[in-house]
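In: My questions concern the predicted model and sequence given below.
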Amino acid sequence: KLPKIPDHLFSQKLRFRSTSLGIFSLLLLVYHKSNNNTLIFLMQPCHVNLIILMCITLMTTPIRTYLFNVYLHNQWGVSWLAIFNPDLRSHHQPLETFNFFFEHIVLVVLPIYWIYSKKITVWKFSWKFAFQSYWCFAMYHAWILEPLSYISAQNLNYMMAPPPGPLRLFGTYYRNVMFIAGFILTVSTRLIVESIMLVIKYCNKQKKIYKLM
């Protein structure tokens, strides 16, 4: 059952700031992709999840809590990997590389801020929900990105060919390895979030103790 989250936890100021960051990045994305005739790449998971985060700030129904907790499991594939292993081979336009890192940093920072300021409920880790979250990630790739890749002849999130790196060693089986590694990273990312929450809880406790002294 989805918990009811009071709408006042998301102030108008927070909504404006969060959506402004997303809109700025999306406008640059549309501009760059239009110039390259590659608007189909707006279906990449990172861009779709940026829109989802913007929607979460605007939603007043409990479904936003569900979407946010799914995102916490899958953010490894939409932010962390891109930051630490960026593929910038197609970036030739002004501000294109800047927006690449700007977007992915927003995808990391916004959820951490929401967790720190208790703006949205984070559910306890469970294997059942981890499988469910990974299923959302895997099915988006298998049912949407892979067919679109064949139709458009574009390598959407490496559904037609592996990225530069170790995945190329597996040849035609690279997708199998990618999906197996994806589940491991899904669980690992959520456990990292759990650790971050413990650190935040400890810091808040220390603040309270300091105020009482």
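Out: Structure received. Numbering: from 1, shown residues only.

In: drop to CA atoms for contacts and neighbour counts, all remaining ones
Out: Fine.

In: Run through the residues that contact residue 53.
Out: Residues in contact with residue 53 (CA atoms under 8 Å, 6 or more residues apart in numbering) are 68, 107.

In: quick one: secondary structure of it?
Out: Here residue 53 is helix, with the state taken from DSSP: H, G, I helix; E, B strand; the rest coil.

In: For residue 141, see how far away it is.
Out: 19 Å (CA to CA, to the nearest Å).

In: structure B:
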Amino acid sequence: MTWEYIRANLIDPLAEFFEDMHPNLPTKPDPKDSLSGSWFLHPSRHITEFFAFNAIFIPAALYYNTKAWNRPSFLRDVDSKVATAKRQPIVDGIVFGLSAGSLTLILLHKYYRNSMIYMLQPCHMSCIAMMYFIWANPKKRSTHTYFNIYITIMWGGWLAMLTPDMRGLHLFLEPEVFWAEHILVSVVPLVLAITKRFIIYPLSFDFVMASFLVFALYHSIFLSGLALLTSYNLNYVMHPPLGPLEYFGQNFRPAMYAFCCVLTFAFRGIFVEGVYRVGTLLVDKIKTVLGAEWALPKGRKKK
């Protein structure tokens, strides 16, 4: 089967189908609008990349997921830590309440704008994930596995805060909710890990790669497919955001995935690992000091 045959019988018919579905979609994105899509990439390029990326990402995800869990020492370490995990009712209630409140305001804003589909943006899905983590059974390995996948790829929230795209955020409390939500989904998980509410898995190349591929597949299958069906620029899969990715032009998506892969390893291996190690040392030190103070007999002062 030649490329010409595939193009003539698969790529071109699908490209024509989506082009006919959205005949008024502009070829140039509106710099003032971060939501509406465009044919910045030709429809045939969208279809080609859809099949190409997923042909790479799906088998790679299966391979690295299998490889990550096919290590007895890794499993023993994980299971021994999961056995010590337990709920923290006060902290759990606060985090769940903040997540629910943030999500409610976001839903109201999206409903008012008639843009509910944007609830599928990774940052909003992260808010839902936070609620799931708090609700899920802390004694199940799957709970901590999902949390570790999340904390490995949550650099997106930090990137959004470092390069905020505030275009169109003018409704009541909308800018404030933007910041509150991203702090919640980016900073709070680190606090939950440091305080041992959730365990952190040993650093593993295979697990980090598998986590990145979860992120990649969410974009390459789900968001890219929905973007073609709806013409919305879901998390910049139709055209790049303002900034460095614009310089890659038609190749912005391969550049985006490559950049995200490197960022995933750097974030998990350096930032999360560093914050977790330093944070747990500080928490243990504070507990030791407070424990020594509380252990003093009544009426006696520490010298």
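Out: All right, it came through fine. Treat the numbers as computed from the prediction; the structure is a model and nothing was measured.

In: Any idea what the TM-score is?
Out: Here the TM-score for the pair of chains, by TM-score structural alignment, normalised by the length of structure 1, is 0.93; 212 aligned residues with a CA RMSD of 2.0 Å.

In: all helices of structure 1, in order?
Out: 12-36, 45-58, 63-75, 81-84, 96-116, 127-139, 146-152, 174-212 (DSSP state H).

In: Could you tell me where the longest helix along structure 2 falls in structure 1?
Out: Taking DSSP H as the criterion, structure 2 has its longest helix at helix 43-69. The alignment of helix 43-69 of structure 2 onto structure 1 (TM-score structural alignment) finds no residues at all.

In: Any idea how far that helix is from the middle of the chain?
Out: Here helix 43-69 of structure 2 is found 18 Å from its chain centre; the criterion is CA atoms, centre = their mean, to the nearest Å.

In: again, but for stretch 138-151 of structure 1
Out: For stretch 138-151 of structure 1, the distance to the chain centre is 18 Å (CA atoms, centre = their mean).

In: tell me, that stretch lands on which residues of structure 2?
Out: Against structure 2, stretch 138-151 of structure 1 falls on residues 216-229 (TM-score structural alignment).

In: residues near the aligned partner of residue 101 of structure 2 in structure 1, how many?
Out: Under the alignment by TM-score structural alignment, residue 101 of structure 2 pairs with residue 24 in structure 1. Per other CA atoms under 10 Å, the neighbour tally for residue 24 of structure 1 reads 13.

In: I'd like the distance between residue 24 of structure 1 and residue 31 of structure 1.
Out: 11 Å.

In: can you check residue 18 of structure 1 too?
Out: For residue 18 of structure 1, the distance to residue 31 of structure 1 - CA to CA - is 21 Å.

In: next one: residue 59 of structure 1
Out: 27 Å.

In: Need the helices of structure 1 in a markdown table (columns: distance to residue 163 of structure 1).
Out: Listed next are those as a markdown table, based on distance: least, CA to CA, whole Å:
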| stretch | distance to residue 163 of structure 1 |
| --- | --- |
| helix 12-36 | 20 |
| helix 45-58 | 15 |
| helix 63-75 | 19 |
| helix 81-84 | 12 |
| helix 96-116 | 17 |
| helix 127-139 | 18 |
| helix 146-152 | 15 |
| helix 174-212 | 10 |
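
In: Just name the most buried of these.
Out: Most buried of the helices of structure 1, by mean neighbour count (mean count of other CA atoms under 10 Å): helix 63-75, with a mean of 21.

In: What sits closest to residue 3 of structure 1 if chain neighbours are left out?
Out: Counting by CA to CA, 6 or more residues apart in numbering, residue 3 of structure 1 lies nearest to residue 62, which is 6.1 Å off, once chain neighbours are set aside.

In: In contact with the aligned residue in structure 2 for the one you found, which residues?
Out: Under the alignment (TM-score structural alignment), residue 62 of structure 1 pairs with residue 141 of structure 2. Shown in contact with residue 141 of structure 2 (CA under 8 Å, 6+ apart): 78, 79, 82.

In: what do you get for residue 54 of structure 1?
Out: 18, 19, 22.

In: same thing with residue 252 of structure 2?
Out: By CA under 8 Å, 6+ apart, the neighbours of residue 252 of structure 2 are 239, 240, 245, 246.

In: Report the two of these separated the most.
Out: Largest separation among these by CA to CA: 239 and 245, giving 9.3 Å.

In: Fine by me, we can end here.
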